[in-house]
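# this is the structure alone, sequence omitted:
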């Protein structure tokens, strides 16, 4: 198949450090290329890929967002996709609803994976206008606010099986990995670790938009004796950071559509203690690969019995459910079904 993958431009593909969507796009693209598909990637010009790269910006727009309009680059890139549509059998967008007006102008099949939350006020009005657009969810929980969309499938994220290695013996700390943001609740993670008597290591990105929150609510917590801030970490550093942790704390306060860091932890054999919001219950098997909790008290209790969780079982769950091979399989089947549908819908030529 001739497949176009259209990535957001905020981070390069794959990101240097923090970044979810662009990292998943990188794994999907390379997996499709490995299977012999002809793949074109629309992404930032500093991306690294096995596919044919079409640059939508010179660099990740996060690097220039204070001096340029990020959406201008995205709209120009999406128009370029339309212009080149004859080169593809199917276009797979990862740019959420921004792609919809452009997708309607394509003369080939298209699909959009929705990567963000769908419970934001106003989204229902917008999606009603584009209810015909074929979309994929990244968890069943993500669909809940808009169950009437044209859902084609749910595809959980997957990462390369050899990207992160299994760590049989943990270290003496708990980990928090992600962004310093109110919805991620690093303050909860710090409190859970304090009450449980564990050191905590925090590897997290601080966006410009979250800078005030960090300075007002979190900075002073980083001065506590049990807290170590490690900055942002990339894939090369995650092996040890996650693999040596006793547990990953995932104390979110919002309906997270997936939570890539949870499967990264499982790949290392590290169990997860997650607040039961969004897709957490689709990823963490309670009592098998970690614990689902509803309060700080429950999280502290869970951490006290974390050694009852088999680290080998965590790695096995990852290999069974969350590999890139499984993700690519699912998407290829979706592409093939959509192309069959498009072929069946073609009118017969007059004889």
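Happy to help now that I have it. As the structure is a prediction and not an experimental result, all values here were calculated from the model.
# only C-alpha atoms from now on, for both contacts and neighbour counts.
Noted.
# can you pull out the strands in this structure?
Chain-ordered strands for the chain, with DSSP state E as the definition, fall at 2-6, 38-44, 52-57, 90-93, 109-113, 134-137, 150-154, 174-179, 200-205, 227-231, 248-250, 272-275, 290-293.
# those: which one's closest to residue 21?
In this view, those are compared for proximity to residue 21 by CA to CA, and strand 109-113 is the closest at 10.0 Å.
# try this one next to it:
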């Protein structure tokens, strides 16, 4: 099958960029299975084994999509209403109130309910980028954009200090708390800020943590860090917002709402077996599973099924 993916940001990403990393993982899985892959993305995109076609505007992207593509998978820069090729569009963010293209795919059931969309394909993470480890060190890990208040860095600081847990914060510097909240409270010997990390440093942080702390206050469409943590054998303690309950059943973590519920939730999370965490993530949220689900969707669409009706 010739698959064309369309995205409005350059690939691959250096450190952060959930959508960009997901696309790169999908491409890797497609290539392993022998599919031909083209990518329409801004100038500078370079991926091995892939036909990279530069396009720096939405209009340009629509003009350079290869005629030979069997399916066009938009990750941004959606198709016009009269687009006459087989296609799907994955919504990666939140677009409440927007008129979405007919063939829209959401990335969790919560996300789909929020946007009144029928079709769901969960994101997938490449497990090869993470290390499984069943012996943990004595620290919690917060790994989200610190400057985004809804990600919960301020609350994580409060919980860590109140209950005496050494915590490592990744996803920005202490100064990002000026916007995210909690700057003054962050000056404590048990709290360490390591900035934005990736690669081996990131894998080590996940694999050694005793739990991932994810106290979000918004409807997270998916949450790649949850899967990254579980692939590392690290359980999750989180608030039950957005897709979190779908990704974190009791076998691999625990949920809490109030600060007072946190100690019990952490105790339950830390009782989870690291291998159970890894196996759950591998079975449901690996890049291979995600690619397989998209390929099934492509085939159904190409076979004439009214998937989005």
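Sure, I can see it. Note that the structure is a prediction, hence the values are computed from the model and not measured.
# ok, back up a step: point out the most buried one among the strands of the first structure.
Among these, judged by mean count of other CA atoms under 10 Å, the one packed with the most neighbours on average is strand 248-250 (a mean of 28).
# in the second structure, what range does it match?
Mapped onto the second structure using TM-score structural alignment, strand 248-250 of the first structure covers residues 212-214.
# and that stretch, how far from the first structure on average?
Relative to the first structure, and after both are superposed, stretch 212-214 of the second structure has an average distance of 0.4 Å to its aligned residues, where the measure is mean CA distance after the TM-score superposition for the first structure.
# contacts for that stretch, please.
For stretch 212-214 of the second structure, the surrounding residues in contact (CA atoms under 8 Å, 6 or more residues apart in numbering) are 140-143, 151-152, 156, 206, 226, 229, 234-239.
# for the closest residue to residue 103 of the first structure other than its chain neighbours, which residues are in contact?
What sits nearest to residue 103 of the first structure in space, not counting adjacent residues and going by CA to CA, 6 or more residues apart in numbering, is residue 110, at 6.5 Å. For residue 110 of the first structure, the contacting residues are 90-93, 103, 134, by CA under 8 Å, 6+ apart.
# any idea what residue 110 of the first structure aligns with in the second structure?
Counting by TM-score structural alignment, the partner of residue 110 of the first structure is residue 87.
# quick one on the thing from earlier: kindly provide the distance from the residue nearest to residue 103 of the first structure to residue 8 of the first structure.
Taken as CA to CA, to the nearest Å, the spacing of residue 110 of the first structure relative to residue 8 of the first structure amounts to 16 Å.
# what sits against residue 13 of the second structure?
With contacts defined as CA under 8 Å, 6+ apart, the neighbours of residue 13 of the second structure are 20-21.
# could you pull up the residues touching the aligned residue in the first structure for residue 123 of the second structure?
When the two structures are superposed using TM-score structural alignment, residue 123 of the second structure falls opposite residue 157 in the first structure. Residue 157 of the first structure makes contact with 24, 138, 258, 260, 322-324, 327 under the criterion CA under 8 Å, 6+ apart.
# okay if I get the residues you listed as CSV plus distance to residue 47 of the first structure and neighbour count?
Compiled in CSV, those are given as follows (distance: CA to CA, whole Å; neighbours: other CA atoms under 10 Å):
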residue, distance to residue 47 of the first structure, neighbour count
24, 13, 21
138, 23, 20
258, 24, 27
260, 20, 21
322, 24, 24
323, 22, 21
324, 19, 22
327, 21, 20
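# please flag which of those sit within helices.
When DSSP state H is applied, the contacts of residue 157 of the first structure are split such that 24, 260, 324, 327 fall in helices.
# same list (those) but as JSON lines, adding distance to residue 83 of the first structure.
As requested, those are arranged in JSON lines below (distance: CA to CA, whole Å):
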{"residue": "24", "distance to residue 83 of the first structure": "25"}
{"residue": "260", "distance to residue 83 of the first structure": "33"}
{"residue": "324", "distance to residue 83 of the first structure": "30"}
{"residue": "327", "distance to residue 83 of the first structure": "29"}
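# looking at the contacts of stretch 212-214 of the second structure, which is nearest residue 26 of the second structure?
Of all the contacts of stretch 212-214 of the second structure, the one sitting nearest residue 26 of the second structure is residue 226; the distance, using CA to CA, is 18.3 Å.
# can you give me the helices in the second structure?
Here the second structure has its helices, by DSSP H, at 18-32, 58-64, 109-115, 153-163, 177-180, 199-208, 224-231, 244-247, 262-270, 274-285, 287-302.
# buried sites along the second one?
Along helix 58-64 of the second structure, these residues count as buried under the neighbour rule (16 or more other CA atoms under 10 Å): 58, 61-62.
# alignment lookup: residue 202 of the first structure to the second structure.
Using TM-score structural alignment, residue 202 of the first structure pairs with residue 169 in the second structure.
# from the chain's centroid, how far away is stretch 135-146 of the first structure?
Counting by CA atoms, centre = their mean, to the nearest Å, stretch 135-146 of the first structure is centred 13 Å from the centre of its parent chain.
# before we move on, what about stretch 281-288 of the second structure?
The gap between where stretch 281-288 of the second structure is centred and where its chain is centred comes out at 12 Å by CA atoms, centre = their mean.
# what's the answer for stretch 57-67 of the second structure, then?
26 Å.
# residues in contact with that stretch: which ones?
Outside stretch 57-67 of the second structure, the residues that touch it by CA under 8 Å, 6+ apart are 4, 6, 8, 38, 40-42, 53-55, 77, 79.
# and those residues as TSV, adding distance to residue 268 of the second structure?
TSV is the format used below for the contacts of stretch 57-67 of the second structure (distance: CA to CA, whole Å):
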residue	distance to residue 268 of the second structure
4	44
6	42
8	41
38	45
40	45
41	44
42	45
53	49
54	49
55	49
77	43
79	46
